[in-house]
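1. I need the structure of the sequence given here:
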Amino acid sequence: MASTQIVQLQSLKPDLHERAWVSIPHPSLPLIATAHGKNVTVFSLSTLSFHSALTDGHARSIRSVAWKPALPPHELCLISGSFDSSAGVWRWNKSSGEDDGDGLGQDMSRGPAGDETAKAGEWDYNLVLEGHDSEVKCCAFNPSGNYLATCSRDKSIWIWEDIASSESEDDWETIAVLNEHEGDVKAVAWCPDVPGRNSVGQRYYSVDVLASASYDNTARIWREDSDGEWVCVAVLQGHEGTVWGVEWEPKPRDNRFPRLMTFSADETIRVWTLEQGEDNADGDGSAMSQGLGGIPSTMRRSFREQWNCTAVLPKVHDKDVYSATWSAESGLIASTGSDGVIALYKEDEAAPSDPPAVSADKDSDGNASLSHNSSAAGGPQWQLLTTVPSAHGPYEINHITWCRRYDAGSTKRGEEEMLVTTGDDGLVQSWRIDVTSS
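-> This next block holds a predicted model:
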């Protein structure tokens, strides 16, 4: 029988002295960016130390960051979403001698001769994306990097398209503003580019799929239809509090469409599965009558997708679940939040490939509510492996993510995984997962 432990490694020594919101690893390089105050600090995952800083861009705190994917190794572009209602576009201004990605993962606080003031490069604040009426809560790129989604306290989601003629330039155009949520939009996430992603709605939609989470207790699924209109194709209802975030399954089983994970102020984590058939989309304009709700009648047509809650993970947290992350390598899920607990879950390998939905019960007011069991009978089974209480002492943990290890302590550099947590104490803490047989 195997035993699992979450073992503390070292902090990234950020010395931030203020609340840190998120830490986002670069998709291919050994870098991770942390948002705190009005700044973003980039750390090297090779040295677990300071790499560079993005400063003097925003008038208020930066809440979220996103790395632009699919760039050459020597190009870096980062988006910052701020409480000042704007998103900023930053570009790494490499030195003339830096012609590959090898140096980007090193400690850039010192020059070749050890001079602390000699930088190998610096960040340029190239462009401000304006339009939101209130705080920008989250920003995210689609897999190809040509679309950026931002969401805000103003209840809207904006989708921007990169129309620049070259990778080193910045020219962005707003292509959609989505206003169907009835509360602040807390998070957005694009479906990863994985097998099975294009198997649904090919006649109606582009390949990109966006999920959003809101104060209105719902998550929503969005697609671009054949007329170039972004439409809400599903409203995921069942949470009894703010949905703090959404995370897509990074590596689905059997080439099926990725599942979606949602986590909430109701202390639960739910997994949603798209009901797939020959044609899951309704093209008869009857989405309003199907209970989607919130979709304007002015839309020329709407297509409905059926998403079922197929699992509720074992109850661990006794306060808001602020963040959860799904590993592409192991399939494990880790979560954290207001109670400062880190929890680790594993799905039963024998789980059916097409599980039934979690059944809904009626509460005392006659409203439908989903069971808090770990799964429905016959559905995917999730088990709690281990927990770490007070992982950041008395402080709340705002974010958790899986991240590849590149440091000297890694046995398989660039392949082995670790967890990184970011908290109100300003620390960016790394953790390894130990599995032992007994």
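2. When you work out contacts or count neighbours from here on, use the C-alpha atoms and nothing else.
-> Noted.
3. Count the neighbours of F257 for me.
-> Other residues within reach of F257 by the criterion other Cα atoms under 10 Å amount to 22.
4. if I look at it, how far off is E275?
-> 9 Å (Cα to Cα, to the nearest Å).
5. Also A140?
-> If you measure A140 against E275 using Cα to Cα, the figure is 26 Å.
6. And this one, please, so the two structures can be compared:
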Amino acid sequence: MVIWTSMIWTNAIMCRLEELCKLEAHQDRAWYVAWSPSGKLLASCGGDKAIRIWGQEGDSWVCKSVLSDGHQRTVRRVAWSPCGNYLASSSFDATTTIWSRKGGEFENIATLEGHENEVKCVAWAPNGSLLATCSRDKSVWIWEVTEDEEFECASVLSAHSQDVKHVCWHPSKEILASCSYDDTIKLFKEEIDDWTCFNTLQSHSSTVWKICFDVSGSRLVSCSDDKTVKIWQEYLPGNQEGVVTTGNDSAWKCVCTLSGYHHRVIYDVDWNHLTGLIVTGDGGDAIHIFEEEEGSDKNQPSFNLKVVVNKAHTQDVNCVTWNPKIPDLLASCSDDGVIKLWKYHT
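-> Here you go, the predicted model:
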């Protein structure tokens, strides 16, 4: 059944989210959903220790595979490799598992150990040669991926003072961003055969739950327990705006704060690399979509709320993610164990 979930008028254009389908996905809370690079498969994970792979058959989405032998506790995050042939999963059991996809079947080929407790996130670098993990143990680990499917720890980064919630890679450079319970965002790069923190971004007043680069990598969006979304702009050395930089490193400045829209903690944010839309999921069971005003000044950008769905799920919305190939297709998941697919209309 198709449900017109919500609509809002903005600049005389009616925008809405259409609920395409509802998947009873996990027997416990559903923590995360991730599209494959082709946009044709969706991986989900949850408190039931399982990973599910979903694909479309006709007009329906069905579970193609269940990966249930990789972890002993909650699976917190899943991430596809850029080539789509591997899936990484991180768990509260302090491990990260690597799955190889061959002939449509998934095989557990490696278990990465070293974190002292829950691994909160795992992310592949754009070229697939590096993997990053982060944990409640306050550390970020960088793993090198060899041609013979071996994974070797290249660096352990202890820049954060609290639980590290999320890691993500710059879309075109070997720069890693992380965010934490310590209210900060940190940027890392490799220098002289080791990884170092070269920038710390501070503006949030509480836990930073998620960060995401835009398609160019010159902007970053963050969401927080402080109920705000912030847009960060990169300023290169010698920038015409006169923003002070250090050495060859860029400076990052918070240029926009979206506040007053969310009434509970914002758990997730995703920047659509095809359309520029920003979507959030929060502890108030809601989904919000924002769009930058046309002609907006990059140094003081303005964003408009295009859609809000106040009861997108019956419990906390843990994840929202845009399909990488279909610009108006969105997936979400929740503490209610359900995955929903949505179509954005203008």
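7. TM-score of the superposed pair?
-> Laid over one another, the chains give 0.90 as their TM-score (TM-score structural alignment, normalised by the length of the second structure), with 328 aligned residues with a Cα RMSD of 1.7 Å.
8. before we move on, back to that, ok, A140 and E275 of the first structure, which is more surrounded?
-> Between A140 of the first structure and E275, counting by other Cα under 10 Å, A140 is the more crowded of the two (25 against 17).
9. so what corresponds to the more buried one in the second structure?
-> The alignment partner of A140 of the first structure in the second structure, by TM-score structural alignment, is A123.
10. so is its match in a helix, a strand, or just coil?
-> The local conformation at A123 of the second structure, judged by DSSP: H, G, I helix; E, B strand; the rest coil, is strand.
11. who's in contact with the closest residue to it other than its chain neighbours?
-> Nearest in space to A123 of the second structure, with sequence neighbours left out and distances taken as Cα to Cα, 6 or more residues apart in numbering, is A132 at 5.3 Å. Going by Cα atoms under 8 Å, 6 or more residues apart in numbering, A132 of the second structure touches V122, A123, W124, A125, V140, W141, I142, W143, V167, C168.
12. for W54 of the second structure, same thing?
-> With contacts defined as Cα under 8 Å, 6+ apart, W54 of the second structure is in contact with L41, L42, A43, S44, W61, V62, C63, K64, S65.
13. State the helix or strand in which the equivalent of V128 of the first structure over in the second structure lies.
-> Here V128 of the first structure is matched to T111 in the second structure, going by TM-score structural alignment. Under the assignment given by DSSP states H and E, the secondary-structure element containing T111 of the second structure is strand 105-112.
14. Contact partners for E275 of the first structure?
-> Under the criterion of Cα under 8 Å, 6+ apart, the contact partners of E275 of the first structure comprise E305, Q306, W307, N308.
15. Show me what it lines up with in the second structure.
-> With TM-score structural alignment as the criterion, E275 of the first structure matches Y235.
16. Same check on A351 of the first structure?
-> For A351 of the first structure, the equivalent position in the second structure is taken to be S296, counting by TM-score structural alignment.
17. That match and N304 of the second structure: what is the separation?
-> Look at S296 of the second structure and N304 of the second structure: by Cα to Cα, they are 11 Å apart.
18. go on, I13 of the second structure?
-> When distances are taken as Cα to Cα, I13 of the second structure and N304 of the second structure turn out to be 12 Å apart.
19. Number of residues surrounding the match of A351 of the first structure?
-> As a burial measure, the neighbour count of S296 of the second structure was computed by other Cα under 10 Å and equals 11.
20. does it really touch S302, like I thought?
-> Yes. With contact taken as Cα atoms under 8 Å, S296 of the second structure and S302 are classed as touching, separated by 6.1 Å.
21. Disregarding residues adjacent in the polypeptide, which is nearest to G88 of the first structure?
-> Of all residues not flanking G88 of the first structure in the chain, V128 sits nearest, at 4.7 Å (Cα to Cα, 6+ apart).
22. Hmm, the one you found is touching A87, no?
-> Yes. Under the criterion of Cα under 8 Å, V128 of the first structure is in contact with A87, at a separation of 5.9 Å.
23. ok, those two, which is more surrounded?
-> Comparing V128 of the first structure with A87 by other Cα under 10 Å, the one with more neighbours is A87, at 28 against 16.
24. corresponding residue for that one in the second structure?
-> Across the two structures, A87 of the first structure finds its equivalent in T96 of the second structure, going by TM-score structural alignment.
25. For that match, which residues are in contact?
-> Counting by Cα under 8 Å, 6+ apart, T96 of the second structure makes contact with A88, S89, S90, T111, L112, E113, V119, V122, T133.
26. Now the buried members of these.
-> Listed as buried from these are A88, S89, S90, T111, L112, V119, V122, T133; burial here means 16 or more other Cα atoms under 10 Å.
27. any residues touching the strand holding T111 of the second structure, and which ones?
-> Counting contacts by Cα under 8 Å, 6+ apart, the residues touching strand 105-112 of the second structure from outside are 65, 67, 70, 95-101, 149-151.
28. residues touching the residue nearest to H392 of the first structure when sequence neighbours are not counted, list them.
-> Counting by Cα to Cα, 6+ apart, the nearest residue to H392 of the first structure once its immediate chain neighbours are dropped is G340, at 6.4 Å. Contact analysis of G340 of the first structure by Cα under 8 Å, 6+ apart lists P389, S390, A391, H392, G393, P394, Y395, E396, I397.
29. ok but the fourth one is inside a helix, no?
-> No. Secondary structure assignment (three-state DSSP) places H392 of the first structure in strand, not in a helix.
30. Give me the aligned partner of it over in the second structure.
-> Aligning on TM-score structural alignment places H392 of the first structure opposite H313 in the second structure.
31. can you count the residues close to that match?
-> Burial of H313 of the second structure, expressed as a neighbour count using other Cα under 10 Å, amounts to 23.
32. where's it relative to S334 of the second structure, distance?
-> Distance from H313 of the second structure to S334 of the second structure, counting by Cα to Cα: 7 Å.
33. go on, C21 of the second structure?
-> Counting by Cα to Cα, the separation of C21 of the second structure from S334 of the second structure is 14 Å.
34. who's more crowded, those two?
-> Just comparing C21 of the second structure and S334: by other Cα under 10 Å the higher neighbour count belongs to S334, 30 against 18.
35. Just give me the match in the first structure for the more buried one.
-> For S334 of the second structure, the aligned residue in the first structure is G423 (criterion: TM-score structural alignment).
36. With A177 of the second structure instead?
-> In the superposition onto the first structure, A177 of the second structure corresponds to A211 when matched by TM-score structural alignment.
37. I figured that match hits L236, correct?
-> No. Using Cα under 8 Å, A211 of the first structure makes no contact with L236, being 10.0 Å away.
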